[in-house]
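J.: sequence unknown, structure follows:
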């Protein structure tokens, strides 16, 4: 029998294995009495009927669809939904949809509730069942084939089929807000709010239609003509955020790098929520994130900028030491590093993660240019 044919044949279920062992014991030892003969005949008939009906199950005609969110946060569960449609007129019993890891990946790549159950699916019916996958690591979470298993009417045999349904969920880092981050963000926001406009730049001559409450009467008396005050032009608050991709040394280097990514996410999200326009980049000069470091930065604003920042941070990986990206040389960036401030001195500020403590705040914050 060829291996593809073996895959299409039903295999004994747990209850079927017990029935087969019992039938084999009765056939081998042949205990005296008519009751043993009747029991053997009944078990043999039951096994044959269940095998035949399981072989004729409409598993091959089943249509399956998987629904997943585009992204998720690290440490949270990802809700997936399996939608099945049985176009045949026959009943399908004991259907189980099992998520399998992609080919070549570790069996531990998927964790959580990885299977959905459908006790009975009549002919022509549609059904949906949800499950929860655990997003334990940052980055793309790839899903491989889906293994469908249907049982016979007596749950003695089961037949399986594998459907190739590749999918991917981008797992964002969870923004980390250590103690002192709120004060740092407030100080940074105040530095970005400084306006170079003076009093005379906000005063102009009166024009018909201007509200009287904006007239500066004392200044109008000194100048001999009515003048009004205008609101200063809104200053666009901008900030550059750079993540140092050096991983550092030691057994906890990878953990500290992940903490740096989470800290950069928390700092960037806090600034974006306060209306700051953010530019993000990395220090990588080689490796998987080289393209992210060399290309011009994206201008991130609001909720869309928050989602884009988390997506960029979900794809970064450690890389050898490298310089700041060219666009950040004159932008006085705020750098988040897990490997120390060496080579990054003279910048706007460097947040360095201590080996076992919180991040050290930058010494001085200067207003953005």
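T.: Alright, I've got the coordinates. In this text the structure is predicted, and so the values were computed from the model without any measurement.
J.: contacts, neighbours, all on C-alpha from now
T.: OK.
J.: Specify the local secondary structure of the residue nearest to residue 130 when sequence neighbours are not counted.
T.: Of all residues not flanking residue 130 in the chain, residue 81 sits nearest, at 4.3 Å (C-alpha to C-alpha, 6 or more residues apart in numbering). Three-state assignment for residue 81 (DSSP: H, G, I helix; E, B strand; the rest coil): strand.
J.: also this one, for the comparison:
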């Protein structure tokens, strides 16, 4: 924990220097500090002269940058972000830049300042596991910490070049994005970079821009599955918004006639009383319902197996399905969540946004998740379980589903257990072990 606090202090300090000094300025400051260390004895060498020259140059450039910052016209910027992006896939968004001042603005750069979440104690497992796999990281540790920050930030944005603007001129700029990991990126602030006359010191002028968020969806990992059962089952109480007129049996209400409603649905007594056509509305009680269970019980917040499981779930959620079917996504957050898509309840995009921010939970959370699935098994036409282990509690849950005449498809994102018992023969054709892809080489955060 003390090492993590030290790394955070080093990152904040280095980021502060990079925001205030150009690359040339960093070199000059480093040489100035080096000369100052060796120039303490002014009689032994002339390093103190280099220190004085470097310190004066940086001080003069800093004063010039502050003066330019005070006189710099303010810009107004509006972001046009996409609805969502996908991790690992390059994307773009549009910036609309306006010069509302009566003075022209010289060409320069804009910098997006994204909110940087800090690692929680739950993220330390990933930090330690990354360090254990590399001797260099085990001794240093800081590269793994930078990779963790990059994952938490979700998106990286390079500097944005802005051309010179006349008074009242408006330009539109396409900005490339680099989604590095699934999550919710927060575009917190936008600033214009002002460089000193010597090119050593930078200062940043705030730009009027509204804070915005962008969901980074998980990557999608395809998997071959048997065809889902499409049989319709009784749903006690129906489902919200899954209503139609005509052929159901559960009467719900009366409403005004709409073009296309069948004549047999007209309520003739109300028609005779009001003089306007009124139809009977019913709530459907029978339809196909499919369940997708995502196991989040993992100790490592960024475990490769968990990220693979989320990618599998994202691919399955995004698959096209019948218009008359529903998909339930079950997982554990602060409680058991059961989110439904289809039949007027929203599309797959809402579930993908949820998968973008789903996090791991304690190992004991799998028990309450499996219990919720079993309670609703009678309403399900098919079940897909994405599990992070294949232990006895999970085996028993699958056995109970089979006893309820529900044949699930089980995807285990873990290597096969070499000590598996002969009881696993009863799961032939049900359980598939999914290999965890090798992680790509990480790019250090900046």
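T.: Received it, and whenever you're ready, just let me know what you need. Keep in mind it's a predicted model, so treat the numbers as computed, not measured.
J.: sorry, back to before: the residue nearest to residue 130 of structure 1 touches residue 117, doesn't it?
T.: No. In this structure residue 81 of structure 1 lies outside contact range of residue 117 using C-alpha atoms under 8 Å: 11.3 Å.
J.: Now do the shared contacts for those two.
T.: Residues touching both residue 81 of structure 1 and residue 117 (C-alpha atoms under 8 Å, 6 or more residues apart in numbering) are residue 129.
J.: Just give me the neighbour total for residue 324 of structure 1.
T.: Neighbour count of residue 324 of structure 1, defined by other C-alpha atoms under 10 Å: 22.
J.: what does residue 168 of structure 2 give?
T.: That count, for residue 168 of structure 2 with other C-alpha under 10 Å as the rule, works out to 12.
J.: Whatever residue of structure 1 lines up with it and residue 162 of structure 1, how far apart?
T.: Superposed on structure 1 with TM-score structural alignment, residue 168 of structure 2 falls opposite residue 124. Here residue 124 of structure 1 is placed at a distance of 21 Å from residue 162 of structure 1 (C-alpha to C-alpha, to the nearest Å).
J.: Tell me the counterpart of residue 385 of structure 2 in structure 1.
T.: Match for residue 385 of structure 2 (TM-score structural alignment): residue 336.
J.: Could you do residue 221 of structure 2 as well?
T.: Under TM-score structural alignment, residue 221 of structure 2 pairs with residue 176 in structure 1.
J.: give me every residue that touches residue 100 of structure 1.
T.: Contacts of residue 100 of structure 1 by C-alpha under 8 Å, 6+ apart are 110, 143-147.
J.: Please identify the nearest residue in space to the match of residue 168 of structure 2, excluding sequence neighbours.
T.: Closest to residue 124 of structure 1 by C-alpha to C-alpha, 6+ apart is residue 87, at 4.7 Å.
J.: Map that neighbour across to structure 2 for me.
T.: By TM-score structural alignment, residue 87 of structure 1 lines up with residue 100.
J.: Quick check: that match is in a strand.
T.: No. According to three-state DSSP, residue 100 of structure 2 belongs to no strand; its state is coil.
J.: The counterpart of residue 69 of structure 1 in structure 2: how many residues sit nearby?
T.: Aligned against structure 2 by TM-score structural alignment, residue 69 of structure 1 finds its counterpart in residue 82. Using other C-alpha under 10 Å, residue 82 of structure 2 is surrounded by 12 other residues.
J.: same deal with the one 10 residues further on?
T.: Taking other C-alpha under 10 Å as the criterion, the count of residues near residue 92 of structure 2 is 15.
J.: got it, and residue 55 of structure 2?
T.: Here the number of neighbours of residue 55 of structure 2 (other C-alpha under 10 Å) works out to 18.
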